[in-house]
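> Predicted model and sequence below, questions to follow.
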Amino acid sequence: MTAVQKAKTFIEEKMTGNVPEIGLILGSGLGVLAEEIESPTVIKYNEIPGFPSSTVAGHKGQLVIGTLEGKHVVAMQGRFHFYEGYDMELVTLPVRVMKAIGVEKLIVTNAAGGINENFDAGDLMLINDHINQFGTNPLIGKNDDAQGVRFPDMSEAYTRSLLNLAQEAADSEGLKVQKGTYVGTTGPSYETPAEVRMLRILGGDAVGMSTVPEVIAARHSSMDVLGISCISNMAAGILDQPLDHSEVIETTERVKKDFLSLVKTVVGKM
């Protein structure tokens, strides 16, 4: 039995409600959304066979399964990162498991540094594309044809219809949102000012240490994807101040009302 099958079997034995149709990956400081899930079943990551532990502040490290805005969902309250020492297979394992238990649509969120100088800390950015700067790819190795094709198309990594839906949801809630390209890097060190200038030249609007591997795995598994970044700080060199993870948590706390409003409205419209 594979790691995906073992985790699937364990989770399905714990589930008391309907099969989740929407998956949510909640990044640094954004796990508060999981508190909104009704009739929740909570499963700690360290209880699930094959799952590692989340070691980062702002990540509770648990799955929450239940109902949100009338839809059946499963939420990752915290994720796994490449910089924690986990390989790409482990980083993307939860995405594979979500697909295995029935999830067809994935909302992936993160806290990111703003590269685009027209952005401000506290902005929400709908991700319309990404740039992989991890130096590796979660699909390297023998392909599992049951999960997806050997060479998956990434020309629409972020599903256009969901992007449009999110924009409509923002408009209906009176929320200003940005759109842009997310750059995924390994971390855990923040980028230097020179690296930020390079990423801007490459076409990046925001930079972070997650999301890209998960989205590649999701698209490989034929899942529809919506990505949302909370611009938690401006990247190095844009403002004359040092970067600190506490600033990330402070900013996500400040904008949580808008974040909750946007994602709940999107889920309700899905």
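Ah, there it is.

> make it CA atoms for all contacts and neighbour counts henceforth
Fine.

> List the residues that contact V108.
Contact analysis of V108 by CA atoms under 8 Å, 6 or more residues apart in numbering lists 24-27, 211, 215, 225-228.

> Wait, a strand at it?
Yes - counting by DSSP: H, G, I helix; E, B strand; the rest coil, V108 falls inside a strand.

> roughly how far apart are it and A146?
According to CA to CA, to the nearest Å, V108 and A146 sit 23 Å apart.

> ok, now L243?
Between L243 and A146 the computed distance is 43 Å (CA to CA).

> the more surrounded of those two?
Each of L243 and A146 has its neighbours counted (other CA atoms under 10 Å); L243 has more, 18 against 7.

> Verify the stated contact: the more buried one with S232.
No - here L243 does not reach S232: they are 10.4 Å apart, not a contact under CA atoms under 8 Å.

> let's bring in a second one:
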Amino acid sequence: MELNYVQHIQEAAQWISDQIGRRPLQIGLVLGSGLGDLAHQVENPITIPYDRVPHFPVSTVEGHAGQFVIGELEGKSVIVMQGRFHYYEGYSMKKVVFPIYVMKQLGVQALVITNAAGGMNRSFAAGDLMLIEDHLNMTGDNPLIGLHHPELGVRFPDMSQAYTRSYRELAKSIADQMSAERGESVRVQSGVYAGITGPNYLPPAELTMLAKLGGDAIGMSTVGEVVAASHAGLKVLGMSCITDMAIGEELEPLTHEQVVAVANRTKPVFIELVKRFVGQVEV
């Protein structure tokens, strides 16, 4: 696959472009577990299941619809991933990030990437949103390992500003405005996302370790995609929906259904914040 990686990206992007017949897209959105309903807000939508796109993997996780929704959102042309691919599904990290490079080929300049995450910071609460400032890649893998493809980016990309500061500041300003309008606080935190392979939820000792290393939230996605986005020169807003508290010393049993349920309750605020961000961000 590595020898044909760029060719496959180009073929997938060309196939999608042929289906939509539109101007280059501006913003890509990757929607995590339980957060896919934002795609229903897209106007003049064209829906493309992943299994129709050449060389694409298929999403196998409950809560992930497994399709692109392409159209307009708040005056911007967008491509929405309604569901993503995960390392724990058995895909290589290069396959996990394949859609990021495809979106870049389609003209995307900015990426909004979301996930459901466990809160390791004691000041957080289930239902909070967290703007990602940085991440810990605890997967033991990296999508850039292997053959270098200069068409995709430089060999040693800088990650010092992987999560675009001005995007976080805009999102926080929007959340403050929403709080004023609602007369109640829209709880938006900031912190470090620890990305693990999954698919198991971590035991208490490992959660305690990651919190001591500086992690504020933990999940099974995002880090590889953001590495690829930095490699491709995309600006990134990363946002986690804190669906449960993952504090090692106080850990309680957790199921995927519980994660999706909390994400569903948080959706109205999440959708409103992302929509306003898309409308206001300059790309």
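In hand now; what should we look at? Please read these numbers as outputs of a predicted model, since none were measured by experiment.

> Filter the contacts of V108 of the first structure down to just the ones in strands.
When DSSP state E defines the strands, the subset of these inside them is 24-26, 225-228.

> Find the pair from the residues you listed with maximum spatial separation.
The two members of these with the most space between them (CA to CA) are L26 and V225, at 13.7 Å.

> Could you count how many residues lie near L213 of the second structure?
Quick note: L213 of the second structure (other CA under 10 Å) scores 11 neighbours.

> who touches the equivalent of I249 of the first structure over in the second structure in this structure?
For I249 of the first structure, the aligned position in the second structure is V260, judged by TM-score structural alignment. The contact partners of V260 of the second structure, by CA under 8 Å, 6+ apart, come to 33-34, 63, 243.

> Quick check: V260 of the second structure is in a helix.
Yes - assignment of V260 of the second structure by three-state DSSP places it within a helix.

> and the gap between it and R84 of the second structure?
V260 of the second structure sits 15 Å away from R84 of the second structure, going by CA to CA.

> Kindly report the same for S221 of the second structure.
9 Å.

> Report the separation between the closest residue to I247 of the second structure other than its chain neighbours and D141 of the second structure.
Ranked by CA to CA, 6 or more residues apart in numbering and with sequence neighbours excluded, the top spatial neighbour of I247 of the second structure is M120, at 5.1 Å. M120 of the second structure sits 23 Å away from D141 of the second structure, going by CA to CA.

> Of those two, give the one with the bigger neighbour count.
The residue with more neighbours, out of M120 of the second structure and D141, is M120; 27 against 15, by other CA under 10 Å.

> What is the equivalent residue in the first structure for the more buried one?
Taking TM-score structural alignment, the alignment pairs M120 of the second structure with I115 from the first structure.

> you'd agree its match is up against A235?
Yes - taking contacts as CA under 8 Å, I115 of the first structure lies within contact range of A235: 5.7 Å.

> ok so, going back, right, and out of the contacts of V108 of the first structure, which lies closest to L202 of the first structure?
Using CA to CA, these come closest to L202 of the first structure at T211, 18.2 Å.

> Kindly provide the distance from the equivalent of the closest one over in the second structure to S59 of the second structure.
In the second structure, T211 of the first structure lines up with T222, judged by TM-score structural alignment. Using CA to CA, T222 of the second structure is found at 15 Å from S59 of the second structure.

> More neighbours: which of the two?
Neighbours per residue (other CA under 10 Å) separate T222 of the second structure from S59, with T222 holding more: 28 against 20.

> List the contacts of that one.
For T222 of the second structure, the contact set (CA under 8 Å, 6+ apart) comprises 113-115, 195.

> Including distance to I9 of the second structure, could the residues you listed go into JSON lines?
Below are the contacts of T222 of the second structure laid out as JSON lines (distance: CA to CA, whole Å):
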{"residue": "I113", "distance to I9 of the second structure": "20"}
{"residue": "T114", "distance to I9 of the second structure": "23"}
{"residue": "N115", "distance to I9 of the second structure": "24"}
{"residue": "G195", "distance to I9 of the second structure": "25"}
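
> and of these, the nearest to K212 of the second structure?
Checking these against K212 of the second structure by CA to CA gives G195 as the nearest, at 14.7 Å.

> need the contact list for the closest one.
135-139, 218-223.

> Tell me which of those residues persist in the first structure.
Checked against the first structure using both residues aligned by TM-score structural alignment, their matches' CA atoms under 8 Å, the contacts of G195 of the second structure keep these contacts: 135-139, 218-223.

> With that, I have no additional questions.
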